[in-house]
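Peer 1: What follows is a predicted structure for the sequence shown.
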Amino acid sequence: MTYRSILAVLDGTPAGESQLRAAFALGRRYDAYLEVLHVKPDPNMSLPLVGEGMSGALIDDVSRELEASAQANADRARRFYDEACRAVDLAPVEAGDKPLAGGFRAAWRSLVGREDSETAARGLLADLIVVARPDPGQDGAYAPALEAGLFETARPVLVVPPGGESFAGRKVAIAWNATREATRAVSAALPLLAGAESVTVVSLAESGRNAPDPARLADYLLLHGIEARVRRVEPQRHAGNELLAQCAELDADLLVMGAYGHSRLREFVLGGATREVLSNAEVPVLLAH
């Protein structure tokens, strides 16, 4: 198994620069087709609910502000893509109807619409979706590409924090609790695990019950030629923060875990451990739901 098709959904915020470096590094590593997608919102769909006292002039002002902000993000996203191409001596090209096969290729696709809908549509046939980490200062904020990737495509999502120079994945920590979500995350991460220098299975003992045996996962990984250590941990803090603390102790530069939660009424809702990790992780996190 390998990654042949990678979708990077670039929203045009500054965090996208690190995200794109990671996506390009993975594309080169696996000789994959990388599609960089930016979805510019339609300002007419983004207007807030208009009250009776809101004048037509004010509506026009708000619309212009939304359009200006959307255009600034679109320009920044395209600049990130062009710069990433130049850094690896690739000519920036537009995405067509068919992916570009035959070694590492990257293409730009710009659309107008809803980021969640377009991510869901184009992510279905991607082996991996790469997004920027949601802004931790916006607690509970809707992260459309992340939500659509997790809940509507059934594909793994790599969440990249800002500030990283590139993607390494040399030391990998796996959060293991023997659930369907964790199993899917491990399966999706097999290409990364196979190339890692070290892999550690981290199992947190749950309150009032024994933790799943991480040795069974290590045995499974060995069948894939991957040697993994196991680490059983009695949590000293909330589960998500404990996982991040374990990553720091292991000097891990990638965390693999299941994403727990659900999407309801177009709100971004994740379980506590997943939310804690996404809010605070300083290393990339590979998630599957």
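Peer 2: Cool, got the structure.

Peer 1: hey, let's count contacts and neighbours off CA atoms from now on
Peer 2: Will do.

Peer 1: Ala143 versus Gly123, what's the distance?
Peer 2: 15 Å (Cα to Cα, to the nearest Å).

Peer 1: Compare these two (neighbour count), which wins?
Peer 2: Gly123 (28 against 19; other Cα atoms under 10 Å).

Peer 1: The stretch 101-250 of the chain: strands as residue ranges?
Peer 2: 105-113, 128-132, 157-160, 171-175, 198-204, 229-233 (DSSP state E, counting those that start in this stretch).

Peer 1: Who are the packing partners of the longest one?
Peer 2: What that stands for is strand 105-113. Secondary-structure packing of strand 105-113 (3 or more Cα pairs under 8 Å, 6 or more residues apart in numbering; DSSP states H and E): strand 33-41.

Peer 1: likewise the fourth one?
Peer 2: Using 3+ Cα pairs under 8 Å, 6+ apart, the elements in contact with strand 171-175 are helix 180-194, strand 198-204, helix 239-250, strand 254-258.

Peer 1: quick one, which of these is nearest to Val230?
Peer 2: strand 198-204 (4.7 Å; Cα to Cα).

Peer 1: Also compute the angle for the closest one relative to strand 229-233, please.
Peer 2: Counting by axes from the mean of the first three to the mean of the last three Cα atoms, to 10 degrees, strand 198-204 lies at 20 degrees to strand 229-233.

Peer 1: picking up where we left off before, can you add distance to Ser55 and mean neighbour count and give the strands of the stretch 101-250 of the chain back as JSON lines?
Peer 2: Supplementary listing: these in JSON lines, determined by distance: least, Cα to Cα, whole Å; neighbours: other Cα atoms under 10 Å:
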{"stretch": "strand 105-113", "distance to Ser55": "26", "mean neighbour count": "18"}
{"stretch": "strand 128-132", "distance to Ser55": "37", "mean neighbour count": "27"}
{"stretch": "strand 157-160", "distance to Ser55": "41", "mean neighbour count": "28"}
{"stretch": "strand 171-175", "distance to Ser55": "53", "mean neighbour count": "26"}
{"stretch": "strand 198-204", "distance to Ser55": "57", "mean neighbour count": "22"}
{"stretch": "strand 229-233", "distance to Ser55": "60", "mean neighbour count": "16"}
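
Peer 1: so can I have JSON lines of these showing distance to Phe151?
Peer 2: Supplementary listing: those in JSON lines, determined by distance: least, Cα to Cα, whole Å:
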{"stretch": "strand 105-113", "distance to Phe151": "19"}
{"stretch": "strand 128-132", "distance to Phe151": "12"}
{"stretch": "strand 157-160", "distance to Phe151": "10"}
{"stretch": "strand 171-175", "distance to Phe151": "20"}
{"stretch": "strand 198-204", "distance to Phe151": "25"}
{"stretch": "strand 229-233", "distance to Phe151": "29"}
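
Peer 1: this is the other structure I want to compare:
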Amino acid sequence: MSYKTIVVHLDMSRHAHPRLEVALRLAKQFGAHLTGLFAVFSPDPRSLYVMSGTADYYATHEALRDERRGALERLFHAELKRAEVAGEWIAVDDTASLAVPRRARCADLVIAGQHDPHDPESYVGDHFPENLVMSAGRPVLLVPYVRTAASTGTHVVVAWDGSREATRAVHDALPFMRMADITTVVTVNGAFAEPGPRIPGADIATLIARHGVNVETKDIYAGVGASVDGTLLSEISGLGADLLVMGGYGHARWQELVMGGVTCSILESMTVAVLMSH
């Protein structure tokens, strides 16, 4: 398996260009066809006309979106040519929460961005990254708005807990792991206790190694009062890793959204790219 069709979600946020650069680099690396999918949040004009003083907002927003879309489309084609990558540009009027998962289902990998609370243009829908992970049916590579790594996939960390979602993510991320210098399978606080004296994560590491991956295992302990997600992110920083692979929503999604969970915390606090599968 390899990634031969990649879709990157583009919008009007200041992170669209850096996200495109990541997508171009990966498309070049894997010899993939790259689709740039432009989808943004568009307010319903019917709801604005009932609000005093907002009648002109929709027209102004539309004009601004058309201007930025044109500039981004020109940049996309120029960058495709420069990188010598095959691709296409698609702009849709549907909401991103519907359009991106639909297009992603005909791709090997979909690339999207983490929500940036400091950039209103990064908002394309409520819980967009979470909905994409749950509904795409394909691996989702989420690019953080604060990047601490210039590369993606040189050192891969697999967050392993033995769940169905983690298993799916491991197999979906094999193309990255084959090209990585090293992959570290991390279990936190004995989260996955295999029977007998075997090292946690040893069996999945053996499977990964049979695909020609340089892999190691590491079992770490979250101290008293420490969270699994915080411990995991600290370990990633210490290892100098630039890609986290994990299953998304091992618990019910409503439970994590309401009560919190590792998936939600990682989506809020990530500083390296995260490949999630559900």
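Peer 2: Yep, that arrived. Being a predicted model, the structure only gives us computed values, none of them experimental.

Peer 1: circling back: please name whichever of the helices and strands packed on strand 171-175 of structure 1 is nearest to Pro162 of structure 1.
Peer 2: Pro162 of structure 1 lies closest to strand 254-258 among these, at 14.0 Å (Cα to Cα).

Peer 1: on that earlier part again, mind giving me a markdown table with the helices and strands packed on strand 171-175 of structure 1 and columns for distance to Val285 of structure 1?
Peer 2: Formatted as a markdown table, those follow (distance: least, Cα to Cα, whole Å):
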| stretch | distance to Val285 of structure 1 |
| --- | --- |
| helix 180-194 | 10 |
| strand 198-204 | 14 |
| helix 239-250 | 10 |
| strand 254-258 | 5 |
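
Peer 1: which one of these is the most hemmed in?
Peer 2: Mean neighbours per residue, mean count of other Cα atoms under 10 Å, is largest over those for strand 254-258, with a mean of 26.

Peer 1: Remind me what that one packs against, helices and strands.
Peer 2: By 3+ Cα pairs under 8 Å, 6+ apart, strand 254-258 of structure 1 packs against strand 171-175, helix 180-194, strand 285-288.

Peer 1: What about structure 2, which residue is the most distant from its middle?
Peer 2: Of all residues in structure 2, Ser52 has its C-alpha farthest from the mean position, at 39.0 Å, by Cα atoms, centre = their mean.

Peer 1: Arg102 of structure 2 versus that one, what's the distance?
Peer 2: 36 Å.

Peer 1: Nearest to Ala288 of structure 1, out of the strands of the stretch 101-250 of structure 1?
Peer 2: Here strand 157-160 is closest among these (Cα to Cα), at 6.4 Å.

Peer 1: for the closest one, the distance to its chain's centre please.
Peer 2: Relative to its chain's centre, strand 157-160 of structure 1 lies at 2 Å (Cα atoms, centre = their mean, to the nearest Å).

Peer 1: Then stretch 44-53 of structure 2?
Peer 2: On Cα atoms, centre = their mean, the centre of stretch 44-53 of structure 2 falls 34 Å from that of its chain.

Peer 1: Check the separation of the first and last residues in it.
Peer 2: 16 Å.

Peer 1: Stretch 46-65 of structure 2 too?
Peer 2: By Cα to Cα, one end of stretch 46-65 of structure 2 lies 18 Å from the other end.

Peer 1: residue in structure 1 matching Val157 of structure 2?
Peer 2: Residue pairing (TM-score structural alignment): Val157 of structure 2 is matched to Ala173 of structure 1.

Peer 1: What is the aligned counterpart of Leu223 of structure 1 in structure 2?
Peer 2: Match for Leu223 of structure 1 (TM-score structural alignment): Arg210.

Peer 1: Quickly note the distance from the match of Val157 of structure 2 to Leu146 of structure 1.
Peer 2: In terms of Cα to Cα, Ala173 of structure 1 sits 21 Å off from Leu146 of structure 1.

Peer 1: Ok, Glu83 of structure 1 next?
Peer 2: For Glu83 of structure 1, the distance to Leu146 of structure 1 - Cα to Cα - is 24 Å.

Peer 1: what do you get for Arg86 of structure 1?
Peer 2: Using Cα to Cα, one gets 27 Å for the distance from Arg86 of structure 1 to Leu146 of structure 1.

Peer 1: Tell me which of those two has more neighbours.
Peer 2: Between Arg86 of structure 1 and Leu146, counting by other Cα under 10 Å, Leu146 is the more crowded of the two (26 against 11).

Peer 1: what sits against the more buried one?
Peer 2: With contact set as Cα atoms under 8 Å, 6 or more residues apart in numbering, Leu146 of structure 1 has these partners: Val131, Val157.

Peer 1: And for Asn210 of structure 1, the neighbour number?
Peer 2: Neighbours of Asn210 of structure 1 using other Cα under 10 Å come to 9.

Peer 1: Who are the contact partners of it?
Peer 2: If you count contacts by Cα under 8 Å, 6+ apart, then Asn210 of structure 1 has nothing around it.

Peer 1: Also Leu80 of structure 2?
Peer 2: Per Cα under 8 Å, 6+ apart, neighbours of Leu80 of structure 2: Leu24, Ala86, Gly87.

Peer 1: switch to 7 Å and redo it
Peer 2: Ala86, Gly87 (Cα atoms under 7 Å, 6 or more residues apart in numbering).

Peer 1: which residue in structure 1 lines up with it?
Peer 2: Checking TM-score structural alignment: Leu80 of structure 2 goes with Cys85.

Peer 1: Can you list the buried residues in the longest helix seen in structure 1?
Peer 2: Assignment by DSSP state H gives helix 56-87 as the longest helix of structure 1. Within helix 56-87 of structure 1, the residues that count as buried by 16 or more other Cα atoms under 10 Å are 62-63, 66-67, 69-70, 73-74, 76-78, 80-85.

Peer 1: Over to stretch 130-149 of structure 2?
Peer 2: 130, 132-145, 149.

Peer 1: Regarding that stretch, how distant is the last residue from the first?
Peer 2: Distance across stretch 130-149 of structure 2, first residue to last, is 23 Å (Cα to Cα).

Peer 1: Go ahead and name everything in contact with it.
Peer 2: Taking Cα under 7 Å, 6+ apart as the rule, stretch 130-149 of structure 2 contacts 15, 19, 97, 101-102, 104-105, 108-114, 116, 172, 242, 248, 270-278.

Peer 1: Give me the distance from it to the chain's centre.
Peer 2: For stretch 130-149 of structure 2, the distance to the chain centre is 2 Å (Cα atoms, centre = their mean).
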